[in-house]
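Asker: based on what follows, work out the 3D shape:
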Amino acid sequence: MFKILKSLSKSLGSSAKATEAKPAAAKEGTLLDKVSKVSAPAAAKAEPPKSPEELCGITPKMSKDEVKAQLKLLFRRYNRSASSLDAKLRSEAERMLDAIVQMREKHFGEI
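Answerer: Okay, the predicted model is just below:
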């Protein structure tokens, strides 16, 4: 039993010395500093709002049938998400559905 306690004290003693050295290294760059440095540039990268054409992936070279097929595909994809419980997913779906309506009115007239 004594040998076990002695080995435990040695192992704990060496880790205590190692933990004393670690705070000195941790003071150089704390986790909070690292997170704040990373999140600040990410917040500054606000994308400009995209046009409905860019959101829907519609180009001027597309025929009416291609536009109709693209809008149909997007509507099926985002109509389900509009009733999602996830607020972020729901807001993205609403934005896309608004863009789909604008493109449909532009290419095919008022609904």
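Asker: switch to C-alpha atoms for all contacts and neighbour counts from now on
Answerer: Will do.
Asker: what helix or strand does the residue nearest in space to the middle of the chain sit in?
Answerer: In the chain, the residue lying closest to the centroid (CA atoms, centre = their mean) is residue 88, at 10.1 Å. Assigned by DSSP states H and E, residue 88 belongs to helix 87-108.
Asker: again with residue 78
Answerer: Applying DSSP H and E, one finds residue 78 within helix 64-81.
Asker: okay, the angle between that helix and helix 87-108?
Answerer: Here the directions of helix 64-81 and helix 87-108 differ by 160 degrees (axes from the mean of the first three to the mean of the last three CA atoms, to 10 degrees).
Asker: and for comparison, fold this next one:
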Amino acid sequence: MLNEAQVRPATFSQWQTTTRAPQPRLVNALADAINRAAKAAGRDLYLDPEEARRLAGFVPGPPPVTAVDVRRVIQQNENFTKSQKDALLQIIDGFEAQNTQAAEQQQPERSSPPPPD
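Answerer: Just a heads-up that it's a prediction; the model follows:
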């Protein structure tokens, strides 16, 4: 496969022993070679070239998951009745109260300053 991707064995060996990333053209060539070899072997395997570049560090990964406003999602959802929405929101209120109480219990108690002499 290295020959098909036109990668010298010494280059491949260097990749195994160093933290230096391969050149983008070699990453593309390896992805293509892997895909051709898998197809020739009748294997259901495909290495997306974009994924190969991401794994090699040339393309940033997916953006981090952002927080969702659960209350807004529930309130805007047309699949729930008003009473169902109210029940879900009450459950969320309970979770938030429990989390607040747990956080307060984890904080060290603040002592009052000593009275003046």
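Asker: so what number do they get for TM-score?
Answerer: Scored against TM-score structural alignment, normalised by the length of the first structure, the superposed chains reach a TM-score of 0.32; 56 aligned residues with a CA RMSD of 4.1 Å.
Asker: gap between the residue nearest to the centre of the first structure and residue 55 of the first structure?
Answerer: Counting by CA to CA, to the nearest Å, the gap from residue 88 of the first structure to residue 55 of the first structure is 17 Å.
Asker: host element of residue 73 of the second structure?
Answerer: Per DSSP H and E: residue 73 of the second structure is located in helix 70-76.
Asker: by contact count, what packs against that helix?
Answerer: helix 82-106 (3 or more CA pairs under 8 Å, 6 or more residues apart in numbering; DSSP states H and E).
Asker: circling back: give the buried residues for the helix holding residue 88 of the first structure.
Answerer: Of all the residues in helix 87-108 of the first structure, those buried under the rule 16 or more other CA atoms under 10 Å are 90, 93-94, 96-97, 99-100, 102-104.
Asker: same deal with stretch 88-98 of the second structure?
Answerer: 88-89.
Asker: quick one: contacts of that stretch?
Answerer: 71, 74 (CA atoms under 8 Å, 6 or more residues apart in numbering).
Asker: please redo it, this time with the cut-off set to 7 Å
Answerer: For stretch 88-98 of the second structure, the external contacting residues (CA atoms under 7 Å, 6 or more residues apart in numbering) are residue 71.
Asker: show me what the helix holding residue 88 of the first structure is packed up against.
Answerer: Packed against helix 87-108 of the first structure by the contact rule (3 or more CA pairs under 7 Å, 6 or more residues apart in numbering; DSSP states H and E) you find helix 52-56, helix 64-81.
Asker: check the offset of the last one from the chain's centre.
Answerer: By that I understand helix 64-81 of the first structure. Here the centre of helix 64-81 of the first structure is set off from its chain's centre by 24 Å, with CA atoms, centre = their mean, to the nearest Å.
Asker: so which elements touch that helix?
Answerer: Judged by 3+ CA pairs under 7 Å, 6+ apart, the packing partners of helix 64-81 of the first structure are helix 87-108.
Asker: many thanks, have a good one.
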